[in-house]
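generate a structure from the sequence data that follows.
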Amino acid sequence: MQLGWIDFSKEDRQKALDVINLLSEQGAVDELGIGIIRDAFANYFFPGTSTIQTRAKYFLIVPYVLREAVDGRYGKDANRVLRAIDSAEKDCGIRLLEADPKAEGVIGTRVLPKGWVARKPSDIYWNGIRTFGIFCDYGLSIPEYVSLAVKLKEQKSVSRLGNRNDDAEENDKDDSDAGDIGNIRFWNLPIYHDDWRDNLTIELTQEEAFYLDKQIQKSTKGSLLEYVLKNRIDLNEYDYFASLTAELSEKVGEKLAYMMKLACDFNNLVYMARVRYNVMLSEDENIYANDEWSRLLPDIRHNATVDLDAVFGELQLINPRAKSFLCGIQAAFMASDIDMADELIRKRERSLKGAARAKLSRTKEFDHSKWVGGGMLDYRFSNARRIVNDIYAGEVSADV
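Below is the predicted model:
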């Protein structure tokens, strides 16, 4: 099946890509509609991250490209500048693969050099770049930034016509070096050279790594991500968010420990629902799902114990339908009423997708040996681990 949309604007197109991404992140569709809660927890623990970020280097490649693009080299037309940004990002991808054809996490690996991706690095990393304070104005989209920067650059040039003094050229250079245009500060970046593209690799330089470490800690106070970086926690020692929680629960602050436990409790409830979903979808033929349910069943009441009022309250979420479903399935599990739990799961999927698209209404169409709909919630732990590992590796590198 092919998807299409009328391309009214770049932002409309991006919104459509966002929707598609929600249905495909890490290959798991959110069959039961708990993604909004999962993402809220993930934003609390690992702000600025996403499931489709690959390597930490892009937190700097993208700003280098965006800052450079509005220095006047591509003219005054914002649309032309945006096209140039797209080309520059693709060129960076090609350079990264030329430096190391086996490099992990290079965006566009499967299609470069001839093709390019629909969702560019700047689209993927923009929220994180703003969250970490690398870009200094949280309210702007990339097209808005380009449009504003181009206009400011033009106004500044016009204001100096007929009034140029000996220091004007040097002042222009100072503004460019600072990442400012006029009195507006757009960027907060480490010092880097104009030839940054030469010998570009996916690894952070030592200076970049120290900068990113400090910048993330500064901008994510109280988060698990800040704690990990501040205390040099080796995330490779932990396979799951739950194992990290077990290790750090008595070391982190009281509020963070409470939220981590709340997230694990929520995870336990949702995972039981996902297991039941797969048991039903496979008509009891999925061996792994059946084994998992047999393992969970003796502790069903314990695994269903989570303060759902606290979940929605602490995360400041208002979603009556999701909360009603979760409260209902929690009550069913607490009463060991599996038939009721299964019926609630069926109704939930139908309410989200409609009867025609609900998988549980057409179980014969699916491979009963395959797991569907995700497993234990990760809360972007694995994605954050990749970013943190890149920072640690860069800090001990000899490349300054």
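
from now on I want contacts and neighbour counts done on CA atoms only, so please keep to that.
OK.

what about the residue lying closest to Asn127 once chain neighbours are set aside, which SS state?
Ranked by CA to CA, 6 or more residues apart in numbering and with sequence neighbours excluded, the top spatial neighbour of Asn127 is Gly48, at 6.2 Å. Secondary structure assignment for Gly48 (DSSP: H, G, I helix; E, B strand; the rest coil): coil.

now do Gly48: how many residues are near it, please.
Per other CA atoms under 10 Å, the neighbour tally for Gly48 reads 23.

separation between Ser294 and Ile287?
From Ser294 across to Ile287, the span is 11 Å (CA to CA, to the nearest Å).

circling back to that earlier point, test my guess that the residue nearest to Asn127 contacts Ile134.
No. Between Gly48 and Ile134 there is no contact under CA atoms under 8 Å: 11.1 Å.

all helices of the stretch 101-250 of the chain, in order?
Ranges of helices in the stretch 101-250 of the chain, per DSSP state H, counting those that start in this stretch, are 121-131, 142-160, 168-178, 206-219, 224-230, 241-248.

I meant the stretch 301-400 of the chain, not that one.
Under DSSP H, counting those that start in this stretch, the stretch 301-400 of the chain gives helices at 308-314, 320-334, 338-353, 381-395.

and this one, please, so the two structures can be compared:
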Amino acid sequence: MRDIIRLFSDRESRDELGLGQIRDALSDALFPGTSTLLTRARYLLFVPWAYQKAAGRPNPSADADRAERDVIHALKASGDYAGLLGMQAGEALKNLPSLIYWSMLRHYRILADESLSRADVLRFDGMPTGAADLGAAAPARFSAWSSELPPAPEGFPKTIPDGFRLSTDEAGWLRDRILNEAPGTLFAHFAIEQPSRESFAPWADPAIHGLGGDATQVLSDARAFSALMHGAQLIYNLLLAEEYEDAGYDRVTEPTSRFREQVADWGAELPSLVDLNTWNLDGMLARVELVRGTPIHFKTRAFVRDWFSLVQQSNPAALAGHEAARSFMERREREHKGAQARIGNRARLASWGGSSGAGALVYRWPQARGILLDIHDGLQRENGVVDA
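Have a look, this model is predicted:
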């Protein structure tokens, strides 16, 4: 459970100002089927393999559970710990990889039928579908998984000598899943062009060279929205920092001066990140609603538009002392969080850790990049690049 709490506490998982609807839609457009809980690409194979092992047994649910927990021990034994779900909790892990990865397994048709639940797979996988055809030795059997799924390595799930390292065939198959099921997206582009291990955001990665089509517009919108709303996130944290210090708390060292400096830096850099006079905010919101399939909440839409206007009509670098901006952010927190708002709530300020969703939006980039790098590392194994 500690592993899951840690993942949910990631700065991009937090939604202090109610931007989640827009953030998640842009994330889905850039990296379809992903989430902030993903860690390693080979889980997309571990889960099907575990379920294949359990299917058809007297108690498939318990056997699948056991297989997923065996994977934890096998990965620990392999010495490959990065991204291991259950590294701390071990046998006590509550949310197994199948729960976390099921949506991605559906999206990329690793599951043969995306409507299948985990219970459906355990119930129907391997079940005879009817009488045997003439000349056939046995009746056909239902397969819950893609017929092209790479086979599990010998000894799985008790032993996984390669840990999270994909074989060349496994990596190629997963890359093809992305290219087939998410064509024209940034995810597909990076499946071909290897991203950097150090880039802090997708638009900052050298591999975006040559990106075209709709993905270019989505990435441009995502960068502009991140740049615009980062100022709101910083002002919000500045208000928290001031109240925190005024209340006499000192566990966090000098947060007010830190956030004042960050607001000034953001304001100075903003013009190089987005031209507020030419960027079509309403066009971006319309595209977000197409991705969502439902309208953005009217209060969220109003908040984003009003912040856009406030920044456009002000000197962004001086917003730390802008009374209208400060009052605007206080109202937004009360509107979004109600009784859970921190501003003006001494009891909640006491537990403030020095940052509440203050990081710029990067749209699941650390998670998506990790999946992509696993795939590229696997593709390179045939050349001995990562076999050392």
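
hang on, the earlier thing: what is the equivalent residue in the second structure for the residue nearest to Asn127 of the first structure?
Residue pairing (TM-score structural alignment): Gly48 of the first structure is matched to Gly33 of the second structure.

quick one, what contacts that match?
Residues near Gly33 of the second structure by CA atoms under 8 Å, 6 or more residues apart in numbering: 103-104, 107-108.

list the members of those that persist in the first structure.
Mapped onto the first structure and checked by both residues aligned by TM-score structural alignment, their matches' CA atoms under 8 Å, these keep the contacts 103-104, 107-108.

by neighbours, which of those residues wins?
Using other CA under 10 Å as the neighbour criterion, Tyr108 leads those with 22 neighbours.

to which residue of the first structure is it aligned?
If you follow Tyr108 of the second structure across to the first structure using TM-score structural alignment, you land on Phe132.

am I right that that match is in contact with Lys214?
No. Counting by CA under 8 Å, Phe132 of the first structure does not reach Lys214; the two are 9.8 Å apart.

could you report the distance from Ala310 of the first structure to Leu204 of the first structure?
39 Å.

returning to what we had before: which one's more surrounded, Ser294 and Ile287 of the first structure?
Regarding Ser294 of the first structure and Ile287, a neighbour count based on other CA under 10 Å identifies Ile287 as having more, with 15 against 11.

which one in the second structure is aligned with that one?
So, by TM-score structural alignment, Ile287 of the first structure is matched to Ser257.

now the helix or strand encompassing its match: buried residues?
Take DSSP states H and E as the rule and Ser257 of the second structure turns out to sit in helix 255-273. The neighbour-count criterion (16 or more other CA atoms under 10 Å) identifies 255-256, 259-264, 266-267, 270 as the buried residues of helix 255-273 of the second structure.

for the residues you listed, give me TSV that also has distance to Leu38 of the second structure.
Listed next are the buried residues of helix 255-273 of the second structure as TSV, based on distance: CA to CA, whole Å:
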residue	distance to Leu38 of the second structure
Pro255	31
Thr256	34
Phe259	30
Arg260	34
Glu261	33
Gln262	30
Val263	31
Ala264	34
Trp266	30
Gly267	33
Leu270	31
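
out of the residues you listed, who's nearest Ala132 of the second structure?
Of all those, Ala132 of the second structure sits closest to Leu270, with 67.2 Å by CA to CA.

now the closest one, nearest residue through space, not along the chain?
Spatially, and ignoring its direct neighbours in sequence, Leu270 of the second structure is nearest to Ala227 (6.5 Å; CA to CA, 6+ apart).

the one you found and Gly213 of the second structure: what is the separation?
22 Å.

who has more neighbours, the two?
Ala227 (21 against 11).

alignment lookup: that one to the first structure.
In the first structure, Ala227 of the second structure lines up with Asn268, judged by TM-score structural alignment.

confirm for me that its match is in contact with Ala304.
Yes. Applying CA under 8 Å as the test, Asn268 of the first structure and Ala304 come out as touching, 6.7 Å apart.

residue in the first structure matching Met87 of the second structure?
That one, Met87 of the second structure, aligns with Thr109 by TM-score structural alignment.

counting contacts, what elements does the helix holding Ser257 of the second structure pack onto?
helix 214-246 (3 or more CA pairs under 8 Å, 6 or more residues apart in numbering; DSSP states H and E).

the inter-axis angle of the helix it packs on versus helix 323-337?
Angle, helix 214-246 of the second structure to helix 323-337, by axes from the mean of the first three to the mean of the last three CA atoms, to 10 degrees: 100 degrees.
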